[in-house]
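# what's the 3D shape of this:
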Amino acid sequence: MDKQKYYESLASKWVGGTISDEEKEVFSKWFSEIPDQDIVLHPSYAESEEQLKLRIFNQVKARLGKPHMETKATISSFAAWRNIAAAITVIFASTLLIYFYKTDTENDSFATIVPGGSRATLVLSDGKEVLLDSINVGAKVYDGNVMIQKDENGHLTYSFVNDEGSELVYNTINTPAGGEYRVTLPDGSKVWLNSLSSFKYPLKFAGNRREVILHYGEAYFEVAKHTDDKTRIPFRVYTDNQMVDVLGTQFNINTYDSKKIKTSLVEGSIIVGVKSSSNSYPLSPGQQAQLNRKNGTISLESVNLDGIVAWKEGYFYFQDASLPTILEEFSRWYDIKVEYKNSVQEYQFMGKIPRSTELETAMEVLKTTGVNFEIKDKKLIVY
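Coordinates of the predicted model:
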């Protein structure tokens, strides 16, 4: 059998569901080595799943007959369902993954599982709590001589009513599962908080240092340059046993992992250190410092920044991610519990999905790879 007919037969087996794991690997390797360009299927092609599969198979046949046409190991498919909200491109490491995007809900149990959003609780210096997603845009809250306001984008901003008082007082923002929030600090620095995060900061930075605390969770920082008599005032972030010194830069800190704290530099420069040690490690853009919680050591490695900042930009981004890793992110964002009924196959996933996607749609991506599931009382049961 010549090369063209061989890969055509593999495509046919893949569409028909009879392809073996070894053949999947061969076909995927061949398909992934073809240069960049998406295969785009118009919505009218996708009147049914079977028709879509047939169209994809025909696309593969056409490309086999035109070896110089540029393609990519990605299939972008748009299902012809009303109110199309988004198109999702997904890559599955060991086969081609077809994604069917539907806004009609086939499983009523998913109807109550909606994506997370801008939700957080503000704890004032006197302990009073303000549910931020329940107050209107433009609403003002006062904490001493500081006015806290929700702007037109739903973000929190601070301004001083007067300069009276020098006492250092703090606010804390807590985001729940299914929540995220952005706050502009008194010095103009911006902080984005992911789900299940707690961040503490002073209402007014005083002295020669700006210090804040990320108790837990994940936060993205865009630190403003701040001067006092033409001298730059450093910015420091404390997390557990770690401290990060900054002058003016953008970086991400992730403390979700029980074994490591991961600090990734996007722009500028930072120095990562350990409270219990004099050792410190300067980072360059694209590097990540990983603090071992058990022994306090820090290691550095290069990372894909697209995956690091995706949550801030409104996406899930998976690169060689295991199923438990993906479902852990889903559990935080959709505020659900995950239960495994049996052992999980060691699939490796790659892909990018909008965080605005409903849970049912996100799970359909995994279902096409053989993952079965049901949901009961906000518990996702995986088979």
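
# Only C-alpha atoms from now on, for both contacts and neighbour counts.
OK.

# Report the central residue of this protein.
In the chain, the residue lying closest to the centroid (CA atoms, centre = their mean) is Trp311, at 2.9 Å.

# who's in contact with it?
Asn194, Tyr317, Arg355 (CA atoms under 8 Å, 6 or more residues apart in numbering).

# go again using 6 Å as the cut-off
Trp311 makes contact with no residue under the criterion CA atoms under 6 Å, 6 or more residues apart in numbering.

# same deal with Glu222?
Ser189, Lys190, Thr249, Gln250.

# Kindly provide the distance from the residue lying closest to Tyr142 once chain neighbours are set aside to Ile135.
For Tyr142, ignoring the flanking residues on the chain, the nearest one in space by CA to CA, 6 or more residues apart in numbering is Ile148 at 6.0 Å. Using CA to CA, to the nearest Å, one obtains 12 Å as the distance from Ile148 to Ile135.

# same deal with Leu327?
For Leu327 relative to Ile135 (CA to CA), the value is 31 Å.

# Another sequence for comparison is provided below:
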Amino acid sequence: MKNQNRILYLLTRKRKYGLDEQEQQELDSWIGEDDSKKMLLKQLENQDKQHEVLQKFQRFASQQSLAEFKKHHINVVHSTSRLSTKTRPLIYWSVAALVLVCSTIALYFMADRHTTNKADELSIAAKNIAPGKDKAILKLSNGDYVILEDIAYGTSKNVNGLKIIKSSDGEISYEPSGNTELSVMVNKIVTPKGGQYRIRLSDGTRVWLGAESELEYPLQFAGNSRQVKLSGEAFFEVTRHKGADDVHVPFQLILPQQTIDVLGTSFNVSAYPNDPINRTTLVKGKVKVTTSHSSITLEPGQQALVVKNEGTLQINQVDVRNMEEWKNRSFRFEEESIQEIMKKIARWYDVEISYEGDVTTELFTGAVSKYENPSKVLKLLELTGKIKFRIEGRRIIVMS
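Got it, this is the predicted structure:
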């Protein structure tokens, strides 16, 4: 008997993007001579009959939650552009299929013993690998360090004339203590592997800092300049801000090999030193991305890719509906290779990654909860039929 989640994947992929020859054969084998399944497939092509089709499918997927399949079917992530389309076809994950909705739902129905044993092996091997959490070090301008986890929620700490405030939900902000001049102080917040943190800058701009990232910023913006530096990944909600002459002050983000100029907007940036590509994704507003060779102004729903070793700048159209989820509880992938995805998993779960054999060169798009055991993330990737994993201690081995 086929894995029902695999069938959901094939049905969704057929409807949205089409199947290759091998996948079509797999689906045809499942349908067989069953007239009701043939009718299901035909009706699935009709947008107006989705609800009816989903109800019918419940009879064929008795071990699968109808609600989960419904989300899987409707919320498939779509992108109209790709970084390299000639040699690297895309695999699209459903957001709902990748976000684990309820522990009582049988997320995977492994009908044959081999598949069940494989799932159990991953779960057992990953039981001691925990997801990341809020943790970071604050490097003060005078060289002192503050471990932010040591500050209790809803309290503050005074350090060398600086009042560090942690809100009840864990966001860091500042107030001067005494006669401290904040505009001359430049701090840096650093997250390790397995860490993340939130900070509110002096102008009200909010920043969600990802794992293994650094943000450098003045404690108080002065004059007609708002400039910060980033290494790693962060989501920004930039406020509009007026200077002394009542003129709007632009916000500028400095990255390796590029700058981003902002007036007031929400956007995500991924710019890790060892990654070959910097990605800037605009959710709302407008930003200008500049390299030494060119500049591009992004509109909402666009993503700028800076290819570091070439110095080139490209634009992709992307689905940003799940982008803001990254701030709180989700990974998100936009047409990324398995190597790029595994780097994110390595940073968040603080694990090592190695490869055996020639792994797939296909690209993946989708979102997945950050707070699940890594085995569940890996099993969801395995559903595509393009990749397999093995876990040994704190090392994840990627196999073809």
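
# TM value for the aligned chains?
Superposed pair, TM-score by TM-score structural alignment, normalised by the length of structure 1: 0.73. Supporting alignment: 332 aligned residues with a CA RMSD of 4.1 Å.

# just to revisit the earlier point, so of the contacts of Glu222 of structure 1, which ones are in helices?
Among those, no member is found in helices (DSSP state H).

# which of these lies closest to Thr172 of structure 1?
Lys190 (14.6 Å; CA to CA).

# Show me what that closest one aligns to in structure 2.
Under the alignment (TM-score structural alignment), Lys190 of structure 1 pairs with Arg206 in structure 2.

# Pull the contacting residues for the counterpart of the residue nearest to Tyr142 of structure 1 in structure 2.
Counting by TM-score structural alignment, Ile148 of structure 1 corresponds to Ile164 in structure 2. Counting by CA under 6 Å, 6+ apart, Ile164 of structure 2 touches Ser156, Lys157, Tyr174.

# Quick check: chain neighbours aside, which residue is closest to Ser330 of structure 2?
Ser369 (4.4 Å).

# what's the counterpart of that neighbour in structure 1?
In structure 1, the residue matched to Ser369 of structure 2 (TM-score structural alignment) is Pro354.

# Its match: neighbour count?
18 (other CA atoms under 10 Å).

# Ok, Val274 of structure 1 next?
Val274 of structure 1 has 20 nearby residues by other CA under 10 Å.

# Am I right that it is in contact with Gln242?
Yes - using CA atoms under 6 Å, Val274 of structure 1 is in contact with Gln242, at 4.6 Å.

# higher neighbour count, Leu327 and Ile135 of structure 1?
Leu327 (19 against 14).

# What's Ser258 of structure 1 aligned with over in structure 2?
Per TM-score structural alignment, Ser258 of structure 1 is aligned with Asp275.

# neighbours around that match, how many?
14.

# One more: Phe364 of structure 2?
Residues lying near Phe364 of structure 2 (other CA under 10 Å) number 23.

# Could you do Leu168 of structure 1 as well?
Leu168 of structure 1: 12 neighbours (other CA under 10 Å).

# I'd like to know how far it sits from Asn372 of structure 1.
Distance from Leu168 of structure 1 to Asn372 of structure 1, by CA to CA: 53 Å.

# give me every residue that touches Gln250 of structure 1.
Contacts for Gln250 of structure 1 (CA under 6 Å, 6+ apart) come out as Phe221, Glu222, Val266, Glu267.

# Shared with structure 2, which of those residues?
On the basis of both residues aligned by TM-score structural alignment, their matches' CA atoms under 6 Å, what survives of the contacts of Gln250 of structure 1 in structure 2 is Phe221, Glu222, Val266, Glu267.
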